[in-house]
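Trainee: Kindly generate the corresponding structure for this input.
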Amino acid sequence: MMDKLYLAAVTIFGIGWYIEQRMYVDGYTRRKRDPYKPIDYLGVFSIGEFVGYLVRCLVAPAFVWFPDILIGLPDNLIQVIAAVWLVVMSIFVPILVERTIDGF
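Mentor: As a prediction, the model looks like this:
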């Protein structure tokens, strides 16, 4: 059951964050880039953005396994840990990865 839930979360997150990436690239850019610095691209992603996208899609949804991993903890605590995990792994870690790899 949890594997199906994880795969569903990966699919939903992947589609959502891909749409977000397309919106940023097509409409306006949130990234401060040096226009003279060449950047390797994978479609709409730079290399760093793609690695960040993989972290968002594959690591962030791991919170679905927390009830099985954190057996014995109160449900409220598990929910708090899952919420913090989701925020950190979908916002802060991917930004750090993107900036480290791409250099901006």
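
Trainee: from here on, contacts and neighbour counts on C-alpha atoms
Mentor: Will do.

Trainee: which helix in the protein runs the most residues?
Mentor: Secondary structure assigned by DSSP state H gives helix 2-26 as the longest helix of the chain.

Trainee: where along the protein do the helices fall?
Mentor: Going by DSSP H, the chain shows helices at 2-26, 47-54, 66-69, 75-87, 93-102.

Trainee: Single out the most deeply packed of those helices.
Mentor: Compared across these, helix 47-54 shows the largest average neighbour count, a mean of 20 (mean count of other Cα atoms under 10 Å).

Trainee: tilt between that one and helix 2-26?
Mentor: Inter-element angle recorded for helix 47-54 and helix 2-26: 150 degrees (by axes from the mean of the first three to the mean of the last three Cα atoms, to 10 degrees).

Trainee: Counting by contacts, list what helix 47-54 packs against.
Mentor: When contacts are defined as 3 or more Cα pairs under 8 Å, 6 or more residues apart in numbering; DSSP states H and E, helix 47-54 packs onto helix 93-102.

Trainee: Here is the second sequence; please produce its structure so I can put it next to the first one:
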Amino acid sequence: MASSSSALMPSVFTADLPGRARCLVAHPVNPPHVVPIVELCPADYTDPKAMDFAEALFRQVGQVPARLTREIDGFILNRLQAVLLAESCGWLPKA
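Mentor: Below you'll find the predicted structure:
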């Protein structure tokens, strides 16, 4: 099971599930039809085979998986996207 979340790490909502080793977050960049990158984020207990399956599935549908090795609060893509948005809107302080 892969859930799309922009803030919740997989361990937050899968910790008590019987099949938690098969769970991960598949976090797409928005808009996914323009930027076809999907971040695959495992919990500490996610089976590597579940990550392999998700990676293959997303490649089959034309996405480019970015495979994380551990949970990161806020995800990498959200952090990068926030900086790009702030820069484009002039929200960053001038050096």
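
Trainee: Overlay them and tell me the TM-score.
Mentor: Remark: TM-score between the superposed chains equals 0.27 [TM-score structural alignment, normalised by the length of the second structure]; 45 aligned residues with a Cα RMSD of 4.4 Å.

Trainee: hang on, H27 of the second structure in a helix?
Mentor: No - in this structure, H27 of the second structure is strand, not part of a helix, as judged by DSSP: H, G, I helix; E, B strand; the rest coil.

Trainee: I'd guessed it sits against V38; true?
Mentor: Yes - between H27 of the second structure and V38 a contact is recorded at 5.4 Å, counting by Cα atoms under 8 Å.

Trainee: list residues touching both of the two?
Mentor: Overlap of the contact sets of H27 of the second structure and V38 (by Cα atoms under 8 Å, 6 or more residues apart in numbering) is empty.

Trainee: any idea how far I76 of the second structure is from V83 of the second structure?
Mentor: V83 of the second structure sits 11 Å away from I76 of the second structure, taking Cα to Cα, to the nearest Å as the criterion.

Trainee: Check V12 of the second structure too.
Mentor: Computed as Cα to Cα, the V12 of the second structure to I76 of the second structure distance reads 17 Å.

Trainee: more crowded one of those two?
Mentor: A direct count of neighbours by other Cα atoms under 10 Å for V12 of the second structure and I76 places I76 higher, at 15 against 9.

Trainee: all helices for the second structure, in order.
Mentor: Assigned by DSSP H, the helices in the second structure fall at 10-14, 48-60, 76-88.

Trainee: buried sites along the last one?
Mentor: This points to helix 76-88 of the second structure. 77-78 (16 or more other Cα atoms under 10 Å).

Trainee: what's the answer for the first one, then?
Mentor: Within helix 10-14 of the second structure, the residues scored as buried using 16+ other Cα under 10 Å are 10-11, 14.

Trainee: Out of the residues you listed, the closest to A50 of the second structure would be?
Mentor: Nearest to A50 of the second structure out of the buried residues of helix 10-14 of the second structure is P10 (Cα to Cα; 13.0 Å).

Trainee: ok, now how distant is that closest one from A2 of the second structure?
Mentor: Per Cα to Cα, P10 of the second structure is found 9 Å from A2 of the second structure.
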